[in-house]
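# Below are the sequence and a predicted model; questions follow.
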Amino acid sequence: MRNRQRTLAGYLFVSPQLIGLLVFSLLPVVYALVLSFMNWDGFGARTFVGFENFANQFNNPDFWIAMKNTVYYMIFVIPSSIFLSLFLAVGLNKVRGKELYRVFYFMPVVTSSVSIGVIWMWILNGDFGVLNLLLSHIGINGPDWLTDTHWVIPSIAMLSIWWGLGNNMVIFLAGLQGISRSYYEAAEIDGASRFKQFLNITLPLLSPTTFFIAIMSVIGSFQVFDQAFVMTNGGPAKASYTLVYHIYQQGFIDFKMGQSAASAMILFVIILIFTLIQFKMSKRWVHYGE
């Protein structure tokens, strides 16, 4: 009887989260899947069209522009964010007052994306922006960051790296603090340098943390939208037109809900494939300390 009561209490405690997951995540995914096989403008009757929406997406030049821009963005963001956050975490792991540093670095993470976008529009302004002003003091003539097709994706990537740095750093710090000191003491007795300790102890034992951050970074990079929407509106000349922006454009500007849902399903499958590949690769390099 007592076990049943505990089980019931457990279900009651997790039920709000389960209901939220069902209502706001699982049901919308199922609805989007159904809608991807329909022709619907958001108001009238729905017409079943089979795989026509998917075929239209693969034949749509805008879809491939969005795909190229998203992959280009990922190349900038993922390696840089992982390296910089790990570098900061290692640097802050042993210093005094690291809790205060964590607060400072984490503050952008909890700041509104719109507010951050507006601030960075001012920083990256080609005429009177702070970044170009600083560059001019060292003799560099900065570009028009957000209106130059060659620089707009790197500019958005730079913002995203700064924005997510605190979150990844805190996760790495938690991983570092979970590594037993005994490993380093044994390495010091054997005469291993700090650099060798980092390569042979820290990195291998941080691999589960790195794996988690890599997966979340891939998912987040594929879903980039706020920055492009607020700062560039997908421009200039669709140079910052990303996959999620394409989904938004199809659904809420062109009112092609079926094609928008088909794009979302394609994005879902791409993220799933990348995640499964990373899980497969992790079996070879993830090591867990006892």
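On my side now, so go ahead.

# going forward, measure contacts and count neighbours with C-alpha atoms only.
Noted.

# Give me the contact list for stretch 136-152.
With C-alpha atoms under 8 Å, 6 or more residues apart in numbering as the test, stretch 136-152 has contacts from 121, 124-127, 131-132, 135, 155, 231-232, 235-237, 239-240.

# before we move on, what about stretch 82-95?
98, 101, 165-166, 168-170, 172-173, 176-177, 210, 213-214.

# In addition, the following structure is provided for comparison:
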Amino acid sequence: MGAKTADVQLRVPVGEAGRPVTPAPGPRPRRRDDRRAAWLFLSPALIGFAVFYAYPTIRGIYYSLTDYNLLSPPNFVGGDNYSQLIGDDEFWNALKVTGYYVVTNIVSQTVLALLLATLMHRLTRSVALRALLLVPWLVPNVTVGLLWMWMLDANLGFVNHITDALGLGTTGFLTSPSWAMPSVALINTWAYTGYTALLLYAGMLQVPQYLYESAALDGAGELRMFTRITLPLLRPILALVLVVSLIGSFQIFDTIAVTTKGGPVSSTRVIYYYIYEQAFTSFHMGYASAVAVVLALILGLLTAVQMRLLRASRSDLA
């Protein structure tokens, strides 16, 4: 019995020029448009930003160009407030005092936070220890200021009792021009070091463990691993911490208002406290707004330079 073969011919429709005709595509599925839902969820944040940030900023810039004093309608004076600011010795002194505080606070806070974060990362990862580190940060700044004002009191303070018992005598930490600002800086270092350490600790957890194991096999010690592995890979988180610390340090006000009130002899009159005095003590609201605008520009410039130098957008883990 012979096999039968059948030739199967595929009939493809052809056009006039003899070319195959591509069948018309069917209706494509319609993509879901989530933009309305996205704007709906973003609207509370956008409204809050407009009401509490954008509008006060615009209004502050306008007041900086006027002689507003809270008691009479503002009159437009152009750049007179900014011209007065350039020759204001008290403004430059306040800026210098603030710079001294910023450097002291950031250096001490960052060094201690790095030390605490490294100890937690390499020795213990106790949840209880992390909770204890957050306690000073959770205490209101006014309470922190009052607490340390009593502890540093020259007559009744606990710290002076210890120094006197050690034969070092007593010191007016918040009443001496040479000790007041370092004392305020260390008070805020105590309050914020734990929070900063937790941020750095979270960044250290992102570093692959095998890097430390390989370095240990090559004979590297803890100090070498910290300088060659931890610090380079921690750069983006460290940049974030430094920028946040810089902005927060320039905004120091409540601790000064509670403890020293800008004294003694203007040694702790930081720029925020100077703005407060001009606005609500001397009622120079227009001039205070001009100082605030200049401060915002300084902070923006310093933040941009800091982000650029630290290459915060790049990570060696990528």
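That came through, no problem. Quantities reported herein were computed from a predicted structural model and do not represent experimental measurements.

# Sitting in helices, which of the contacts of stretch 136-152 of structure 1 do you find?
Members of these lying in helices (criterion: DSSP state H): Met121, Leu131, Asn132, Leu135, Ser155, Met231.

# Can you tell me which of the contacts of stretch 82-95 of structure 1 is nearest Phe37 of structure 1?
Ala214 (32.3 Å; C-alpha to C-alpha).

# what does the closest one align to in structure 2?
Under the alignment (TM-score structural alignment), Ala214 of structure 1 pairs with Leu242 in structure 2.

# who touches that match in this structure?
By C-alpha under 8 Å, 6+ apart, the residues touching Leu242 of structure 2 are Ile106, Thr110.

# got it, and Thr104 of structure 2?
Pro182, Ala185.

# how close does it sit to Ala54 of structure 2?
Taking C-alpha to C-alpha, to the nearest Å as the measure, Thr104 of structure 2 falls 32 Å from Ala54 of structure 2.

# for Ile237 of structure 2, what are its contacts?
So Ile237 of structure 2 contacts Leu199, Leu200, Gly203, Ala312 (C-alpha under 8 Å, 6+ apart).

# does the first one belong to a helix or a strand, and which?
By that I understand Leu199 of structure 2. helix 180-204 (DSSP states H and E).

# what distance separates that helix from the centre of its chain?
In terms of C-alpha atoms, centre = their mean, to the nearest Å, the centre of helix 180-204 of structure 2 is found 12 Å from the chain centre.

# ok, and for it, which residues are buried?
Buried positions in helix 180-204 of structure 2, judged by neighbour count with 16 or more other C-alpha atoms under 10 Å: 180-201, 203-204.

# now do stretch 139-148 of structure 1
Gly142, Pro143, Asp144, Trp145, Leu146, Thr147, Asp148.

# related to what we said a few turns ago, against structure 1, where does the helix holding Leu199 of structure 2 fall?
Going by TM-score structural alignment: helix 180-204 of structure 2 matches residues 152-176.

# again, but for stretch 275-282 of structure 2
Per TM-score structural alignment, the counterpart of stretch 275-282 of structure 2 in structure 1 is residues 247-254.

# What lies in contact with the matching stretch?
Taking C-alpha under 8 Å, 6+ apart as the rule, stretch 247-254 of structure 1 contacts Lys256, Met257, Gly258, Gln259, Ser260, Ala261, Ser263, Ala264.

# now swap in stretch 283-291 of structure 2 and tell me
Outside stretch 283-291 of structure 2, the residues that reach it (C-alpha under 8 Å, 6+ apart) are 60-61, 63-70, 81-82, 85, 275-276, 278-279.

# now those: which count as buried?
Counted by 16+ other C-alpha under 10 Å, those give 60-61, 63-69, 81-82, 85, 275-276, 278-279 as buried.

# Now, these that are in helices?
Counting by DSSP H, these contribute Gly60, Ile61, Tyr63, Asn81, Tyr82, Leu85, Ile275, Tyr276 to helices.

# mind giving me JSON lines with those residues and columns for distance to Asp254 of structure 2?
Below are those laid out as JSON lines (distance: C-alpha to C-alpha, whole Å):
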{"residue": "Gly60", "distance to Asp254 of structure 2": "21"}
{"residue": "Ile61", "distance to Asp254 of structure 2": "24"}
{"residue": "Tyr63", "distance to Asp254 of structure 2": "24"}
{"residue": "Asn81", "distance to Asp254 of structure 2": "26"}
{"residue": "Tyr82", "distance to Asp254 of structure 2": "26"}
{"residue": "Leu85", "distance to Asp254 of structure 2": "24"}
{"residue": "Ile275", "distance to Asp254 of structure 2": "13"}
{"residue": "Tyr276", "distance to Asp254 of structure 2": "11"}
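
# Next, count neighbours for whichever residue in structure 1 pairs up with Val102 of structure 2.
Matched by TM-score structural alignment, Val102 of structure 2 corresponds to Met74 in structure 1. Neighbour count for Met74 of structure 1, taken as other C-alpha atoms under 10 Å: 21.

# on that earlier part again, which one among the contacts of stretch 82-95 of structure 1 gets closest to Asp226 of structure 1?
Proximity of the contacts of stretch 82-95 of structure 1 to Asp226 of structure 1 (C-alpha to C-alpha) peaks at Leu165, which lies at 16.9 Å.
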